[in-house]
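Engineer: after the sequence you'll find the predicted model.
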Amino acid sequence: MSNFPEIPLAVLLATVLTTHFWFRNFEPRAYTPVVIGVFICPVAFAISLLYHGFPPLFAVPLSYCAFHACLLTSIVAYRLSPFHPLANYPGPWIARTSKIWTFWKSLDGKLPQYYQRLHAQYGSIVRVGPNELSVVDKDLIPHIIGNHGMPKGPLWEGRRITPSKDKGNYSLIGQRDSGRHAQLRKAWNRAFSAEPLNDYAELLFSRANELALSLGNAGRDRRNENVNIAKWISFFSFDFMCDLAFGGGSNLLQEGDKNKYQENMEDGLLLPALTMQIPWLAHILQLFPVAGASTRALGAFAVQRAKIRSSQPAVQKDLFYHLVNNTFDDEEASTFPLIVSNAVLAIIAGSDTTASVLSNAVYYLLSNPTDLKRLQDELDETYSAFRDGLIPIEPDVLAKLPWLNAIINETMRLQPPVPTGLQRAPERGTGGKMVGTHFMREGTAIQVPPYVLHRDPRYFSPDPEKFWPERWVKDGKDTNIVLDTAAFIPFSAGPANCAGKQLAMIELRYVISLLFSRFNMRFAEGWDQRRWEENLKDRFVMAKGELMVDIQLRKSG
């Protein structure tokens, strides 16, 4: 009996190291391996203890506690050791040990600012997780998200709060398989080619003019002297994206959010923003219907609208029309669920992103009256009839207005629509990929946070933290200005960039022109403008607070 402790100890160490090696090299994507590793493996240690005379009430709890304590110690020790593949990359030790740290830092929505501080301290490449790097070196961007880059990273699995048994029905934005993504992207590219864009523009113009009328009515209503323009912009954006996706179905500008569509979408941002830091957590949450209730409610609305839309002839050529008529050659997924998932993508990705840029543009212009005056002068000079009626729409003309486009670019530089979520990883089964001079082993996630990159003084100076549209019109004319467009990625880059980029730019130009040609605005009296940036939260897209303004129709000259 003198040697009985050695045998249970050997069994414990063997099961712990085997489990650690297994999970490290063969990351499970199903529940069975996890159950075996977490619940079955400790049984061997328990049997060993029972064999050596330990009472069951002691042996069983001890086996599970000791196994998991030793497994946790083994994992942490390896992640902090010089033997880890990312050991040579600097970063806070606590982030090296577990993604629970970035989960925690994501709770307040200020992860972009945290990453910015990390890069200021550690340099261009920072280890922000056990197997994750954050990179703000513009020379490495083509190798990460460019045409010769990598497919989507594991955070996308963490954003799937609602279950799907058919990976073929994953929407374009969440598709990690590069071949499948390329197949899905073909239909999207055709759906956003020149002819469909003209169809969408008509939908846009109608809804934007409705926004202007609603704001005019709100501004004239003396019962509500102040207007939360961020709310109205969100209503417009949601209505327009429903028009785009399903040919209608939402009328928030007229009726308000009585069915809580906008509220569900905003409430549904938080949970995926957290679980994308710990992807396996999303798989567990999928088992509980209460989790992601807001996302499921929005999905139910989309399914309902898709059924209505598919049962009716096309009144106008919306996104549904173009996706159906560019049906994927697909034996892996049925067309209807695929169309629905991609239509939901259009509503969420298109609505929140453009609404945040538009609201931020309003904030920055009202914070900088000189820049606002210059914009209104440019608009008035271009369209003499601006102040007497609605804009005569000429998207090509708007695209050539230097100050308008400088305003938009500078807004997206400071507050990119997706602040930190551009993550990629080497293709599964390849073993890894060279990123410049760095070899990234398979299983390593690499992200490029636009919020940090866009504020890097190496690429944008002087005053990278300041709203200064002048940098975009003086580029190349002033040797003291640094503006490196290779580091400007508000729509991502490469084959997985924003499919609706051109439509988004048409929308941004048109709505900003419409608002500031028709209205004079200022911050509402007594409203603390500092609250705006304080209330911006990174929820993959940017979540917003109130933007209270006093709004009045401009007087004709």
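Structural biologist: Great, that's in hand.

Engineer: from here on, contacts and neighbour counts on C-alpha atoms
Structural biologist: Noted.

Engineer: got a list of what the closest residue to Lys501 other than its chain neighbours touches?
Structural biologist: Among residues not flanking Lys501 along the chain, Phe491 sits closest, at 6.6 Å (CA to CA, 6 or more residues apart in numbering). Going by CA atoms under 8 Å, 6 or more residues apart in numbering, Phe491 touches 417, 497-498, 501.

Engineer: go on, Met542?
Structural biologist: Taking CA under 8 Å, 6+ apart, we find Met542 in contact with 352-353, 356, 417-419, 536.

Engineer: apply 6 Å and report the result again.
Structural biologist: By CA atoms under 6 Å, 6 or more residues apart in numbering, the contact set of Met542 is empty.

Engineer: which strand or helix spans it?
Structural biologist: If you go by DSSP states H and E, Met542 is part of strand 541-543.

Engineer: put this next to the previous one:
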Amino acid sequence: MPQSQEIDPVFVSIIVAFVAHHVFRRHETYSLRAHALLIFVPPFVIATHFVHRPDGYGTLAHLFAKSLAIHVVALLSSIVMYRLSPWHPLARFPGPPLRKVSELVGAYYAAIGKKATAISELHKQYGSVVRTGPNSLSIIDPSAMSQLWSVPRGPWNIGPKMSYKNLTMMGIQDPEEHAQRRRPWGRGLGQAAIKEYEHPLMARVELLVRRLEEQKGELNLTKWMGMFSVDFMCDMAFGGGTEMLRDGEHTNAFRMLQRGMSIASVFTQVPWLGVYVGHIPGAGAPLRALHKVARTFAAKRLERGSSARDLFHYLNNEDLADAAPPPREHLIGDAILAIVAGSDTTANTLVNIFYCLLVNRSAYATLQAEIDKFYPSGDNPCNTRHYQDMHYLQAVINEALRLYNPTNLGGQRQVPPNGPPAVAGSLVLPPGTIFFMPPFVVNRDPRYFSLPSAFWPERWLIASGRIRFDSKEARVPAPLKQDEFVHNDAAFVSFGSGPINCVGKALATVEMRMVVCALLHKFEFRLRDGWDPREYSDNMREYITLTTSEVPVVLKARW
């Protein structure tokens, strides 16, 4: 009997599955065609090879179904065994077995909005470096972090984009291409451009003050910060487009943005799932709605042209006489990034600042006194001339960012698959390793900050030498002693670091300072009677960005 007739098709299916897995893991792709070839072609070839044998293996359909089932089971078995084996490149890093096997565990926590909290618990159990996925790590060692900021971005943006093509600037992994796409953003968010944005920012802040002054009784501060941030984002990025502060949130744009972030957070864990969903008509509706809004804003701005030097003036190279405009898809991606980074993160941070102040009345009083010192009654707190000298204001902002960083897990990074390992002291990350350095965890680690869960702005003034630890104004929480005081600036990177840090840091800082100064200058805020502040943390969700919950306040004009 010929040898080929003696080979069992089950055995062949298993061998082919193991070979396919080890070929595929060296050449990973997000192409659905490649995935289909991997899953369906080997069983079909095996079925057609054995169907005409005289051994009686059955019909082609029967043999294909059997081969497909065996192939898939063998493929999954090979994947699981390899990821748990001592031969995996990340085998030496500790972590739960289920997380080593699949990113779907992380996707579950992303779906319920507790991704950062889950990572924090893992670090308590396993240490400073934890394996959080088959090929991913979480790192909270500041000495290693400082050496890893130059590593390129990971593939996380593919999922929310629901495509591996035409990625936004945030999703580009190639350092040279990223630097090229970032240049217009650098011009559009440089100091000269920010000075031009101060006028529309001041107009929006003054409108926010007037609208709040018109309100009677209780109001939801979270809602008003959301409407303000979307309006200013549209002014700054597109030269206008929304009037939520004036007309109300009729479009539900901010809620749509937050719903989109919840789905996008899942897709960052499993980018291939986002690509799959992108091929299903009607699926991923909140994300598609966000993409549609971005397309609409970009199209209207391009049709209208540049009446002012908004962000799109730079992104479209309108400031360069001899430069061609970028492809339209690039501008649409830039619009998505502007909407998310320019409104969602700023609104959430402003809400966090006010929440922290309202539950810490001594800090509230100290900051209000500083604002009154620099801007007495009759002065305009939207004038930025004193902001650099308002050290307690900056300490409050830093402390709120430390406790509630809007990008709670930070940006995902990936060691280039075809390059050398990334080395940070004794830590060696093999090529292809995906990792992140979560501010939510680092900033709440007692090794880096004393009393890490406490809102204590004075810690920043002590660390910078502006006040003494044993002074009255330090307001040191008992029972902390001076020799126990810990403050590691290297662990606080609220806007990222390195060549792919947050390009909008300077504008966001001006925006936060102006809003806080204007509102505390004009109003006296208090929380609604009977509201439990613990509801705020309980209802907060950790998606791609931190999603804040309702903060009910009552306010009255001071003058």
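Structural biologist: Received it, and whenever you're ready, just let me know what you need. What you are looking at is a predicted structure, and each value in this text was computed from that prediction instead of being measured.

Engineer: mind checking which of the contacts of Phe491 of structure 1 are in helices?
Structural biologist: Among the contacts of Phe491 of structure 1, the members falling in helices (DSSP state H) are Lys501.

Engineer: for the contacts of Phe491 of structure 1, which ones persist in structure 2?
Structural biologist: Contacts conserved in structure 2 for those, using both residues aligned by TM-score structural alignment, their matches' CA atoms under 8 Å: 497-498, 501.

Engineer: for the closest residue to Tyr392 of structure 2 other than its chain neighbours, give its distance to Arg513 of structure 2.
Structural biologist: Nearest residue to Tyr392 of structure 2, sequence neighbours excluded (CA to CA, 6+ apart): Leu367, at 6.3 Å. Leu367 of structure 2 is 12 Å from Arg513 of structure 2, where distance means CA to CA, to the nearest Å.

Engineer: ok, and what's touching stretch 223-238 of structure 2?
Structural biologist: Stretch 223-238 of structure 2 is contacted by residues 240-242, 244-245, 301, 310-312, 342-343, 347 when judged by CA under 6 Å, 6+ apart.

Engineer: the strand holding Met542 of structure 1 against structure 2, how far on average?
Structural biologist: Its matched residues in structure 2 lie on average 1.1 Å from strand 541-543 of structure 1 after superposition (mean CA distance after the TM-score superposition for structure 1).

Engineer: in structure 2, which residues correspond to that strand?
Structural biologist: Under TM-score structural alignment, strand 541-543 of structure 1 corresponds to residues 545-547 of structure 2.

Engineer: what about that stretch, distance to the chain center?
Structural biologist: Distance of stretch 545-547 of structure 2 from the chain centroid (CA atoms, centre = their mean, to the nearest Å) equals 8 Å.

Engineer: what does the residue nearest to Lys501 of structure 1 align to in structure 2?
Structural biologist: Using TM-score structural alignment, Phe491 of structure 1 lines up with Phe495 in structure 2.

Engineer: disregarding residues adjacent in the polypeptide, which is nearest to Gly37 of structure 1?
Structural biologist: Thr19 (6.0 Å).

Engineer: any idea which element the one you found lies in?
Structural biologist: Assigned by DSSP H and E, Thr19 of structure 1 falls in helix 6-25.

Engineer: next: Leu57 of structure 1.
Structural biologist: Using DSSP H and E, Leu57 of structure 1 sits in helix 56-80.

Engineer: if we can go back for a sec, what does the residue nearest to Tyr392 of structure 2 correspond to in structure 1?
Structural biologist: Aligning on TM-score structural alignment places Leu367 of structure 2 opposite Leu375 in structure 1.

Engineer: roughly how far does its match sit from Ser367 of structure 1?
Structural biologist: Leu375 of structure 1 is 13 Å from Ser367 of structure 1, where distance means CA to CA.

Engineer: kindly report the same for Ile145 of structure 1.
Structural biologist: Taking CA to CA, one finds Ile145 of structure 1 at 34 Å from Ser367 of structure 1.

Engineer: hmm, back to that, which strands and helices sit next to the helix or strand following the strand holding Met542 of structure 1?
Structural biologist: On the C-terminal side of strand 541-543 of structure 1, the closest following helix or strand by DSSP H and E is strand 548-553. Applying 3 or more CA pairs under 6 Å, 6 or more residues apart in numbering; DSSP states H and E, we find strand 548-553 of structure 1 packed against strand 227-228, strand 519-523.

Engineer: the stretch 151-300 of structure 2: helices as residue ranges?
Structural biologist: Along the stretch 151-300 of structure 2, counting by DSSP state H, counting those that start in this stretch, helices occupy 158-161, 175-188, 191-214, 221-238, 244-247, 253-269, 271-278, 285-304.

Engineer: next, count neighbours for Leu203 of structure 1.
Structural biologist: Applying other CA atoms under 10 Å, we find 20 other residues in the vicinity of Leu203 of structure 1.

Engineer: circling back to that earlier point, of Leu367 and Arg513 of structure 2, who's got more company?
Structural biologist: Using other CA under 10 Å as the criterion, Leu367 of structure 2 and Arg513 rank with Leu367 on top: 25 against 21.

Engineer: looks to me like that one is in a strand.
Structural biologist: No: secondary structure of Leu367 of structure 2 (DSSP: H, G, I helix; E, B strand; the rest coil): helix, not part of a strand.

Engineer: just tell me what Gln191 of structure 2 corresponds to in structure 1.
Structural biologist: Match for Gln191 of structure 2 (TM-score structural alignment): Ala194.

Engineer: how near is that match to Ser206 of structure 1?
Structural biologist: On the measure of CA to CA, Ala194 of structure 1 and Ser206 of structure 1 end up 19 Å apart.

Engineer: hang on, the earlier thing: how about JSON lines for the contacts of stretch 223-238 of structure 2, with distance to Ala61 of structure 2 and neighbour count added?
Structural biologist: Output for the contacts of stretch 223-238 of structure 2, formatted as JSON lines (distance: CA to CA, whole Å; neighbours: other CA atoms under 10 Å):
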{"residue": "Gly240", "distance to Ala61 of structure 2": "60", "neighbour count": "17"}
{"residue": "Gly241", "distance to Ala61 of structure 2": "57", "neighbour count": "17"}
{"residue": "Thr242", "distance to Ala61 of structure 2": "57", "neighbour count": "21"}
{"residue": "Met244", "distance to Ala61 of structure 2": "59", "neighbour count": "21"}
{"residue": "Leu245", "distance to Ala61 of structure 2": "62", "neighbour count": "22"}
{"residue": "Arg301", "distance to Ala61 of structure 2": "55", "neighbour count": "20"}
{"residue": "Asp310", "distance to Ala61 of structure 2": "61", "neighbour count": "23"}
{"residue": "Leu311", "distance to Ala61 of structure 2": "58", "neighbour count": "27"}
{"residue": "Phe312", "distance to Ala61 of structure 2": "56", "neighbour count": "27"}
{"residue": "Gly342", "distance to Ala61 of structure 2": "54", "neighbour count": "22"}
{"residue": "Ser343", "distance to Ala61 of structure 2": "54", "neighbour count": "24"}
{"residue": "Ala347", "distance to Ala61 of structure 2": "57", "neighbour count": "25"}
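
Engineer: no further questions, thank you.
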